[in-house]
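[1] just a sequence and a predicted model for now, questions to come.
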Amino acid sequence: MARELGLEMVKRGYGLVYGGGSFGLMGVIAQTVHESGGKVIGVIPEAIKKIERPELYTVPNEKIFGEEIVVQDMHTRKALMNKLSNGFITLPGGYGTMEELLEVTTWSQLNIHEKPVVLFNMLGYFEYLLKFIEHSIKERFVEEQCQGIMVAGSTAIEVLDNFENYKVPPSHYNLNWTEDASQPKEDFV
């Protein structure tokens, strides 16, 4: 399914900004976009490069999928990924994935950006998260208008259709700090 998304992204003219790793779903989509002729930018902190790119240290001349930007820390990584991308598509993952997803969702709620936030709900992976958001709205911890910040799709086509047709929910905040940070130069997800 990650491969299908990568192929569909290239078909629609999108490049990929991603966390710079080479394995798991992150590696699959990066390799697919790169090998299909799409532009790929991996943003990775030096401290975790050995974890997310171990082959660079064990396999001589290992190929990097596209351009690699090494940064100092996770905060810089996320800020740069936000600056370089037109929006966010989240594939299933663990704590780091959830942390990044919730941060860009919060940034949208605060009107720091007005970019799509789309979940690739592969095989129902995000169903419990979507139910949690509904529960949080019911309990009045999340405003009902903020439910639409995250939208989900269960196929590559549905994900990219939702990305392209995304409507930014209204916000009570106006923290869009810089115009430059919200306007990438090229189409990247």
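    Right, received. Where do you want to start?
[2] going forward, measure contacts and count neighbours with C-alpha atoms only.
    Fine.
[3] look through this structure and tell me its longest helix.
    Counting residues, the longest helix found in the chain (DSSP state H) is helix 95-109.
[4] please identify the buried residues of that one?
    By 16 or more other C-alpha atoms under 10 Å, the buried positions in helix 95-109 come out as 101, 104-105, 107-109.
[5] quick one: which of those is nearest to Leu5?
    Among these, Leu101 lies closest to Leu5 (C-alpha to C-alpha), at 18.0 Å.
[6] okay, one more to line up with it:
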Amino acid sequence: MGRIWLRCLAGVAAGGLLLALNACNDSDNPRAHGGDNQGADGASEDARLTVTFDVTGGTTIKGTVTDAVPSNSLSPSCAEYAAGTQSDGKTVFSVPSLVMAGPVDGHEVTIEAVVYDYNGPGTYPGDKLSGLGNPGNLMIDKQQQYEILTGVTTSQLVVDSKGGGSWTFTNLNARGDTPKPGLNGKISWTCR
């Protein structure tokens, strides 16, 4: 078992689901970068997400990236991803992904949006999304953070039973002292 998976298991054992998911998707993880994780027949052993960005506003991001499924399972399936992950007695769903596998349209994108009271595939309004410390976080190039702002942002998460879905938003609020335009658009994904 590789060094990265030992870190993932240690994080899960400590109850740090989101930290473990982040470690599982970090830059040392060959699976997060389309690395060599194939079975004897050459077929991929893990589910992968194809994530498409169509975002405008403060930053324009249009492009697609393939990423690992955020999970505390060593070999997650699309059905497992769609069902969510158990953490502290609750079912949690992570929007792909805590850290994208590579640049998208020239930008480093970090998504920290999760549903903590996840009831399986379906539609979730923006007020059900949370982030690490803030609601519905999306960070671009490690410097500009965007979040759901009550009364300003409209947002919706849709998850299907095959692990695919979308997160649409209007006026995702830019945090910081310098006012910047919010983000509008859609992040969608398929799992296979």
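    Nice, I can see it. Not measured: the values here are computed from a predicted model.
[7] TM-score of the superposition?
    Once the chains are laid over each other, their TM-score by TM-score structural alignment, normalised by the length of the first structure reads 0.26; 93 aligned residues with a C-alpha RMSD of 6.2 Å.
[8] thinking again about what came up before, who does the longest helix of the first structure touch, helix- and strand-wise?
    The contact analysis (3 or more C-alpha pairs under 8 Å, 6 or more residues apart in numbering; DSSP states H and E) places helix 95-109 of the first structure against strand 88-90.
[9] show me which positions of the helix or strand hosting Glu158 of the first structure end up buried.
    If you go by DSSP states H and E, Glu158 of the first structure is part of helix 156-164. Burial within helix 156-164 of the first structure, assessed by neighbour count using 16+ other C-alpha under 10 Å, is assigned to 156, 159-160, 162-163.
[10] what is it packed up against?
    By 3+ C-alpha pairs under 8 Å, 6+ apart, helix 156-164 of the first structure packs against helix 2-11, strand 117-120, strand 150-153.
[11] same thing but 10 Å
    helix 2-11, strand 88-90, strand 117-120, strand 150-153 (3 or more C-alpha pairs under 10 Å, 6 or more residues apart in numbering; DSSP states H and E).
[12] angle of that helix against helix 2-11?
    Going by axes from the mean of the first three to the mean of the last three C-alpha atoms, to 10 degrees, helix 156-164 of the first structure is angled at 50 degrees with respect to helix 2-11.
[13] which member of the buried residues of helix 95-109 of the first structure is positioned nearest Met150 of the first structure?
    Using C-alpha to C-alpha, those come closest to Met150 of the first structure at Thr105, 7.0 Å.
[14] tell me the secondary structure for Gln145 of the second structure?
    When classified by DSSP: H, G, I helix; E, B strand; the rest coil, Gln145 of the second structure comes out as strand.
[15] how close does Leu84 of the first structure get to Met74 of the first structure?
    Remark: distance between Leu84 of the first structure and Met74 of the first structure (C-alpha to C-alpha, to the nearest Å) = 15 Å.
[16] again with Phe132 of the first structure
    To Met74 of the first structure, Phe132 of the first structure is 26 Å away according to C-alpha to C-alpha.
[17] out of those two, which sits in the more crowded spot?
    Met74 (17 against 12; other C-alpha atoms under 10 Å).
[18] verify the stated contact: the more buried one with Lys49.
    No: with contact defined as C-alpha atoms under 10 Å, Met74 of the first structure does not count as touching Lys49 (11.4 Å).
[19] what do the two both touch?
    Common neighbours of Met74 of the first structure and Lys49 (criterion: C-alpha atoms under 10 Å, 6 or more residues apart in numbering): Val43.
[20] Ala68 of the second structure and Asn173 of the second structure, how far apart?
    27 Å.
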